[in-house]
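J.: sequence and predicted structure below; questions after.
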Amino acid sequence: MSEIIYPTLDLFLYDLRDGLGENAGEIADNKDRFLQKLPARIRSAIEQRDAAVEAEYVELLGNRGREQFNSSSQNYTLKGYYYPVRLGDSYGLLLDCSVEHSLGHPDRSQTEAFLVSCFADLKAELDRRLADSKSTIGQVWMVSGQIPNFTPDRAESVAQACCQIPELELDWDRDFRSKSQFAGGILFEFWRYRFNSPDRSSNSESNPICNIHQLQDNYLVLIALYPNSETARKASEINFDWLRLFAYRSKILWAYGQSQYLRQKLKYRFVLIQQYLKDFDRAKTRNLNLKQLRKTLVDAQNTLANYSIDLNYLNTQKRTIEVNLLNYGRRLKRMKQRLTEFQAVSDMEFLKKFSDNVEARYLVQIERDYESFSLGVTLLGELINSIRGVTEIDQSERDRNFQNTVAILGVGLAAGSIVASIATQFPGASDPKEAAKYPLGSTLSQLGIPDPWLVPAISTTASLGIGIMAGLLTALVIKLSWFFRKD
C-alpha cells in the first residue's frame, strides 16, 4: 500500500510584470492579473512594495514573507501559505499546501501516514485558491513527503502510485524523465513539452496571446520523497532556491515558445514576400499597371515593417534565453553548494541536462531561424527599390510625354496665332474677290466656300496649317534631341 507522511504540494508560478515595449496600462493589467491569484486582504500591501524601479528579488510581503492559511477537505485538515516575490521584470509565487492530519485527529499532526490519493485534495485546494487563473510565463508543481520504511524501490512505487491520481495529470510511460538522489531522498522528474500552433491566422494582430499556455504544453512535476522528517525539513530550505531556478527555466521555455510563434508569423510573411516577387516578375513581362504596382509597393512596405519587428523580437527571445540560461547555471551551482552542507548525496544531473539541451537545441534553432528569415528583409528591400525604380521611370516617361505634348501644342498654337494676326495685313485681305486670286483662296472658293466666309476661312486654314507644320517640326526636333542624347 502506498502511504506518505506529511504530504505536501507546492506550486511555483510565474507571471510577466513588464514586458518589452509594454505601456503603463499594460503593466497595470499584468499586476492586476497577478494580484487576482492572491487573497484580497494582502493585495494593497503587495502594491505598496511593488516599486516601479526594477529589482532582482523582492519579498512582496516584506518581513512577514508568507501569508498563512488554514483549510480542510472532506477528509483532512490542510495548512499552507502564499509567498509572492518580485523577480526582475516578473512576478513569482510559491503556493504551498500540506495535509496536517485527518479530520478530528490533531494529535497525529505531521506524523500520520496517508494514502497518496490525498494529493487530489491538495491539488483541488490550490486550484480553488487560484480560481483556474493561468500563469503568463509558466509554472512547476512539486509533490513531496516522507515514506515509512524508506527504500528506493518503495519510493518508486509511491511515485508510480502518484501517476494514478487523475488530478496530477501524470503518465509514467509518457512523462517520466529521470530519477536522482536528492538531499538524502529521491527526486523523480516528470515533464512533457509541445508547442501548440495558435488556431487563429499567424498574421493576425488581434486577440493577443495572454499566457504561455496558449502557445505550449509545458508541464513539469517533481516528486521528492524522503526517509524521515529531518531530511524533508532540510530539503524544504531549498524551496526558495527552487523558486528562482524554476523562474529561469520557465522564462527560457516562455521565450522559446514566443520564438516559435514568431517563427510562424515570419513564415507566413515570407510567403507574402515570394508572392510579391512573382507579381512583380509578371508585371514586367506585360504592360505595366502603375496603379497595381503602387498597391504592391504599399503592401510590401507594410509587410517589411511588420516583418522587421518580428525578426527583431525573434532575436530578443534569443537574448532572453541566453541571459536566463546564464542565471540558471549560477543558481544551480549555488544549490549544489547548499546541498553539500546537508552531508547527503545529491545528484542534480537532470537539471544540468536541461541547460545543455537548451544550449544545444533551442538556441541553435533560433539562431538558424534568424539567419534564414533575415533573407526576407533583403528581398523585400530589393523588391521595394525595384518597384520604386520602375514606377519612377514610368512616371518620368509620362511626365516627359505630357511636357512634349504641351510643347508641341504650344508651338503650334503660337505659330497659328501669329499667322492669323498677320494674315489680315496683306493687300486685299479683306476683299473676297482679291483673296480668291491667291491659290489658297481659289482652292477654298472652288470647294464651295461662300464669298462672305472666304476671308475668315483663308485666315483659319492658314493658321491651322502653319500651326500643324510648326507642331510637327517641334516634335521632330524633340525626337532628334532625345536620339542624340541617348548616343
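T.: Nice, I can see it.
J.: going forward, measure contacts and count neighbours with C-alpha atoms only.
T.: Will do.
J.: what ranges does the chain have for its strands?
T.: Ranges of strands within the chain are 3-16, 58-59, 67-72, 76-87, 90-102, 113-115, 138-146, 176-182, 185-195, 216-226, based on DSSP state E.
J.: for comparison:
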Amino acid sequence: MTDKISAPNVYLYAFQLYHNSEGSNNPLWQKCDNILRKFTYKKLTHHLKSPKRSHDQCEDLLLKTPLEFTRSNPLIEGFAQPLQIQDSYALWLNIGCPEDGTADNLDVSFIKEINPENILLIDGDDNFLGQTLLLTGWLTENNLPDNIDYSLPFAELCCNHIDYFKPIANQCRNALLPGDSTPIFYRSGILFGSPIFEYGLISDIANIANYRHLLVWLLCDKQTDKDFNTCQQEIIDLLFYRNKIIKSFQDSRKIYHDLVKNYDEIEEDIKYLQQQLAKIRSSLTTADLETLKQQLKVLLGKALSYTSVLRKLEAFDNTIAINLNNYSDILQKICDTLKTDKEELSILNHFEIKTAPYMRSQIAGDLGYFKHGTDLIESAIASIRGIVEIEQAKSDRALQTRVTVIGVGLGVSGVAATAYPYLIKQDPPNPINFTLSIIISLCLGVIAAAIAFTAIQIWPHLCPKKPRN
C-alpha cells in the first residue's frame, strides 16, 4: 500500500453576504486576488462585471467564464468562478494538477504546494458566511493493501475497504491544513461511488475561530468524476445553504451569551425587589412608592431589550429552517439528476437529518429556558403595578375621607354659625355671645367631622358583600 495519489485538486467554496460591499470592493474578491497572487499575475477583480438586481437563483459575475490560470514547475492550474446567489456572493476556486497523466503517483506532501502559508483559509468579517474545502485525488491499485481479494472491480474494492484509506486521507488533510488549522476527523462515507472523508467536528461549529470544514474525496471511478461535473452547480448551492445554516447557528450562540447575561441581571433585580418588599411591613411611604415606580421603569426597559434579543434567537431558528428546506430541495434535485436516493448520498444527507436538526434543538432548548425570563419580568412588573395601584387607591381613599370630613365639619360649623343669632336673642348685642357662637360652631363642626369619619370607617364593614357569580 502506497501513500501516493494522482492529480490532487483543491476546490474552495466560500460565501459572503454583499451588504454594503458590492462589486470589486467585496472582501471575498479581495481575498481571491490574494490567493491568485501565489499562482498567477491575474486578478479576479479586473474581470468582474456589475451584478444585476435580480431574483435569479445564481448569476455569473465574470465577463469571461471562468478565469483560468496555469503555473509550471511544478505544474499547477486552476480557475476562479465568482457567482451571486440570492443575497450573497460565492467564490468557486480550483487549484490543482491536470488529470492528463502528468501528475500521477505524486507524494501526498505535494499537496502543500496547493495551499502555501494556509492562503486558502479565510478569516472573514460578520458578513462572511463560511467556507468548505474539497480535496480530490485519484487512487490506484497501489493504494490497496496486499491482503485483499483483487477479483472484484477496483472501484468496488475501494468502497468495500473504505477504512483502509483513512490514513492516506488523514495525510492529505495534514498536508493541506498543517498545524493548528488541522480539523479533526468527523465521519466517512461513499459519494458518487468513491470514498469520501469529512473533517470538522459538529461540536466545534459553535466555535467560529476553530471550525474548519474539509472534505477529502479519494476518487476511484471515472463515473464519480462525471457525476461530480454534472452536479457542480447543485454542489455549490448545497454548500451555500449549509454555510448559511452554520452561520445562523454560530450567530445564535452569540445571542445565547447575551441572553445569559441579561437573564442573570433580571434574576438579580428581582431578588433585590423581593428583599425590598420584605422590609415593608405596613403601608408604603411616598418614598417607597417612588422607589417602586423607578424599579418598574427599569424592569420595563429590560423587558423590551430582553424580548428583542429573544426574538433575534427565534429569527435565527427560522433562518435555519428556511435554508434547511432549500438544502433538502437541492439534495433531492441531485438525486433526481443521478437517479439515486438520499441514502446513497449519506455524507451529504447526514447534515439534513442529523446536524441541522441538532442545531435547531439547541435553539429550541434555549428559547424554552430563556422565555422563563420573560415570565419573571412580567410577574415582577405585575406585582409592582399591583402594589402601586393598591397603595395609590388607599391614598386616594384617605384623601377623599379627609376632604369629606373637613367638608362636613366646615359645613356644620357654617350652619351653626349662621343659625346661632336666630337661636339666641342678641338684644342688646353682646360681644361674649359672638365669641361663644364661634366656639360652639367650631365644636359642632369637629363633632360632625368625627361622626363623619367614624361612619366612613365602619360603613364598609356593616354592608354585606354581594356574592360573586
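T.: Right, received. Where do you want to start? Since the model is a prediction, treat every value here as computed from it, not as a measurement.
J.: care to give me the TM-score?
T.: Here the superposed chains carry a TM-score of 0.72, computed using TM-score structural alignment, normalised by the length of structure 2; 426 aligned residues with a CA RMSD of 4.4 Å.
J.: ok, back up a step: now the strands of structure 1 as a markdown table including mean neighbour count and distance to Arg128 of structure 1?
T.: Rendered in a markdown table, the data for those read as follows (neighbours: other CA atoms under 10 Å; distance: least, CA to CA, whole Å):
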| stretch | mean neighbour count | distance to Arg128 of structure 1 |
| --- | --- | --- |
| strand 3-16 | 24 | 13 |
| strand 58-59 | 18 | 24 |
| strand 67-72 | 14 | 11 |
| strand 76-87 | 21 | 13 |
| strand 90-102 | 25 | 12 |
| strand 113-115 | 18 | 22 |
| strand 138-146 | 24 | 15 |
| strand 176-182 | 17 | 27 |
| strand 185-195 | 19 | 24 |
| strand 216-226 | 22 | 19 |
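J.: closest one to Gln403 of structure 1 among those?
T.: The minimum distance between Gln403 of structure 1 and the strands of structure 1 falls on strand 185-195, with 61.4 Å, by CA to CA.
J.: a markdown table for the strands of structure 1, including distance to Ala415 of structure 1?
T.: Compiled in a markdown table, the strands of structure 1 are given as follows (distance: least, CA to CA, whole Å):
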| stretch | distance to Ala415 of structure 1 |
| --- | --- |
| strand 3-16 | 80 |
| strand 58-59 | 90 |
| strand 67-72 | 100 |
| strand 76-87 | 86 |
| strand 90-102 | 82 |
| strand 113-115 | 113 |
| strand 138-146 | 85 |
| strand 176-182 | 96 |
| strand 185-195 | 79 |
| strand 216-226 | 81 |
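J.: indicate which one of those is closest to Phe34 of structure 1.
T.: Checked against CA to CA, the stretch from these lying closest is strand 3-16, at 6.5 Å.
J.: returning to what we had before: how about the strands of structure 1, which one is nearest Gly416 of structure 1?
T.: Gly416 of structure 1 lies closest to strand 185-195 among the strands of structure 1, at 80.0 Å (CA to CA).
J.: name the residues that touch the closest one?
T.: Surrounding strand 185-195 of structure 1, the residues in contact under the criterion CA atoms under 8 Å, 6 or more residues apart in numbering are 152, 155, 159, 170, 172, 174-181, 215-227, 231, 257, 260.
J.: next, the mean deviation of that strand compared to structure 2.
T.: With the two structures superposed, strand 185-195 of structure 1 lies on average 2.7 Å from its match in structure 2, counting by mean CA distance after the TM-score superposition for structure 1.
J.: what's the local residue count around Leu324 of structure 2?
T.: Close neighbours of Leu324 of structure 2, defined as other CA atoms under 10 Å, add up to 22.
J.: how much space between it and Leu239 of structure 2?
T.: As judged by CA to CA, to the nearest Å, Leu324 of structure 2 and Leu239 of structure 2 stand 11 Å apart.
J.: what about Ile111 of structure 2, how many neighbours?
T.: Residues lying near Ile111 of structure 2 (other CA under 10 Å) number 26.
J.: and Thr307 of structure 2, by the same measure?
T.: The number of residues packed around Thr307 of structure 2, counting by other CA under 10 Å, is 16.
J.: excluding sequence neighbours, find me the nearest residue to it.
T.: Here the nearest residue to Thr307 of structure 2 in space, its sequence neighbours aside, is Thr374; by CA to CA, 6 or more residues apart in numbering that works out to 7.1 Å.
J.: could I get the contacting residues of the counterpart of Leu17 of structure 2 in structure 1?
T.: Alignment of Leu17 of structure 2 against structure 1 is given by TM-score structural alignment, with Leu16 as its counterpart. Residues near Leu16 of structure 1 by CA under 8 Å, 6+ apart: 30, 89-91, 136-137.
J.: report the two of these separated the most.
T.: Looking at the contacts of Leu16 of structure 1 by CA to CA, the two members farthest from one another are Asp89 and Thr136, with 12.5 Å of separation.
J.: pull the longest helix from structure 2.
T.: Longest helix of structure 2, by residue count under DSSP state H: helix 356-423.
J.: now for it, which elements pack on it?
T.: In this structure, helix 356-423 of structure 2 makes packing contacts with helix 232-279, helix 286-338, helix 431-462, judged by 3 or more CA pairs under 8 Å, 6 or more residues apart in numbering; DSSP states H and E.
J.: got those as CSV, with distance to Gly96 of structure 2 columns?
T.: As requested, those are exported to CSV (distance: least, CA to CA, whole Å):
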stretch, distance to Gly96 of structure 2
helix 232-279, 17
helix 286-338, 25
helix 431-462, 94
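J.: centroid-nearest residue for structure 1?
T.: Nearest to the mean C-alpha position of structure 1, counting by CA atoms, centre = their mean, stands Leu262 at 4.8 Å.
J.: which residues does it contact?
T.: Residues touching Leu262 of structure 1, when contacts are defined by CA under 8 Å, 6+ apart, comprise 310-311, 313-314.
J.: with neighbour count and distance to Val298 of structure 1 added, can I get these in a markdown table?
T.: Output for those, formatted as a markdown table (neighbours: other CA atoms under 10 Å; distance: CA to CA, whole Å):
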| residue | neighbour count | distance to Val298 of structure 1 |
| --- | --- | --- |
| Asp310 | 18 | 19 |
| Leu311 | 23 | 20 |
| Tyr313 | 16 | 23 |
| Leu314 | 26 | 24 |
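J.: residue contacts, the closest residue to Asp221 of structure 2 other than its chain neighbours?
T.: The shortest distance from Asp221 of structure 2 to any residue that is not its chain neighbour, by CA to CA, 6+ apart, is 5.6 Å, and that residue is Ala155. By CA under 8 Å, 6+ apart, the contact list for Ala155 of structure 2 reads 193-194, 220-221.
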